[in-house]
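*Asks:* Curious how this folds, go ahead:
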Amino acid sequence: MSHYEAQYQLGRTFHSCLAAGDWDGIRALLTDDATWTLPGDNTVSGTAEGAEEVVERAKKIASYGLDFELLHILVSRENMALSLHNTARRGELRLDEHLSTVCRLRDGRIASIETYLSDVAGMNAFFV
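*Replies:* Next up is the predicted model:
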């Protein structure tokens, strides 16, 4: 498997674990010191530090009933990103956002995640 094929596979695996709620699977993809940063001012915003906190962040996001539609996996020379369309409904609240989740890799594992959103205000309203 080429370097780039490995990055694509890592992206597919991360997405499938997130969509399936496979928290042990996500944990296996992370370095121990992994971080995940999200914009906004809500219950999932800020930086999760360490693999256990990153997994807890994933659990919390998924607990809101999101549909994580994978649009594209993008690779650079050394890193990988997921282009997603996330949707969910909770009562009268509706989430409909496009995002890029940029994963910086180290030794074939995810060392940091930074998420870029199309609708930070919508995210703030939904994740309360």
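
*Asks:* Every contact and neighbour count from this point should use C-alpha atoms.
*Replies:* Noted.

*Asks:* Give me the contact list for stretch 79-90.
*Replies:* With CA atoms under 8 Å, 6 or more residues apart in numbering as the test, stretch 79-90 has contacts from 7-8, 11, 64-75, 94-105, 126.

*Asks:* At which residues are the helices of the protein located?
*Replies:* 3-20, 23-29, 51-62, 120-126 (DSSP state H).

*Asks:* quick one, which of these is packed in tightest?
*Replies:* With neighbours taken as mean count of other CA atoms under 10 Å, the helices of the chain reach their highest mean count in helix 51-62, at a mean of 19.

*Asks:* Contacts only, for the most centrally placed residue in the chain.
*Replies:* Note on the chain: the residue nearest the mean C-alpha position is Thr101, at 5.5 Å, using CA atoms, centre = their mean. For Thr101, the contacting residues are 81-84, 113-116, by CA under 8 Å, 6+ apart.

*Asks:* Thought Asp32 was touching Ile110, still the case?
*Replies:* No - using CA atoms under 8 Å, Ile110 makes no contact with Asp32, being 9.4 Å away.

*Asks:* before we go on, could you also do this sequence so I can check it against the first one:
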Amino acid sequence: MSEANKQILVKANAAILKRDFEGFLLLCTEDTTWTFEGDRTIEGKEAVREWMRATYVEPPDLNVHRMIADDEYVVALGDIMLKDEQGKAVRHSYSDVWRFRDGKMAELHAFVIKA
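*Replies:* Below is the predicted model of the structure:
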């Protein structure tokens, strides 16, 4: 199951790079919950869809350095380049802890810092 969950996350990340938000959301549960430590919590597919549209105006430069899987969890470590309000590219390091349920991404706990 761990390897299958890693492959789901790889597929989800590929969708993000193409700005295929609907393809990404097909891999999430309806009640998916995303917690960005120290920032906000987003609940449900519609809220995630809105967040993605606002945040990923352009495809991000996403680099996953390592994935570690155990049972229903996958941890992804990497960096992502996003544009700020002024259009300047800003690099962030991240650690995403994903919990899977029934082959879909049910929960994200993200730790993101400017690099």
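
*Asks:* So Ile110 and Asp32 of the first structure - more neighbours on which side?
*Replies:* Neighbour tally, Ile110 of the first structure and Asp32, criterion other CA atoms under 10 Å: the higher count belongs to Ile110, 28 against 16.

*Asks:* If we ignore the residues flanking it in sequence, what's nearest whatever residue of the second structure lines up with that one?
*Replies:* The alignment partner of Ile110 of the first structure in the second structure, by TM-score structural alignment, is Met105. Excluding the flanking residues, the one nearest Met105 of the second structure by CA to CA, 6 or more residues apart in numbering is Cys28, at 4.5 Å.

*Asks:* hmm, who's touching stretch 53-72 of the first structure?
*Replies:* 15, 18-19, 21, 23, 26-27, 34-36, 44, 48, 82-90, 127.

*Asks:* Just give me the neighbour total for the residue in the first structure that Asp71 of the second structure lines up against.
*Replies:* In the first structure, the residue matched to Asp71 of the second structure (TM-score structural alignment) is Arg77. For Arg77 of the first structure, the number of neighbouring residues by other CA under 10 Å comes to 8.

*Asks:* what do you get for Arg94 of the first structure?
*Replies:* 14.

*Asks:* need the contact list for it.
*Replies:* 87-88, 126 are the contacts of Arg94 of the first structure under CA under 8 Å, 6+ apart.

*Asks:* Spit out the contact partners of Asp70 of the second structure.
*Replies:* Shown in contact with Asp70 of the second structure (CA under 8 Å, 6+ apart): Ser2.

*Asks:* before we move on, what about Ser45 of the first structure?
*Replies:* Listed by CA under 8 Å, 6+ apart, the contact set of Ser45 of the first structure reads 37-39.

*Asks:* Next step: those restricted to strands.
*Replies:* Those of the contacts of Ser45 of the first structure mapping onto strands are 37-38, per DSSP state E.

*Asks:* ok, and the closest non-adjacent residue to the counterpart of Phe14 of the first structure in the second structure?
*Replies:* Aligned counterpart of Phe14 of the first structure in the second structure: Ala12 (TM-score structural alignment). Nearest residue to Ala12 of the second structure, sequence neighbours excluded (CA to CA, 6+ apart): Phe24, at 5.0 Å.
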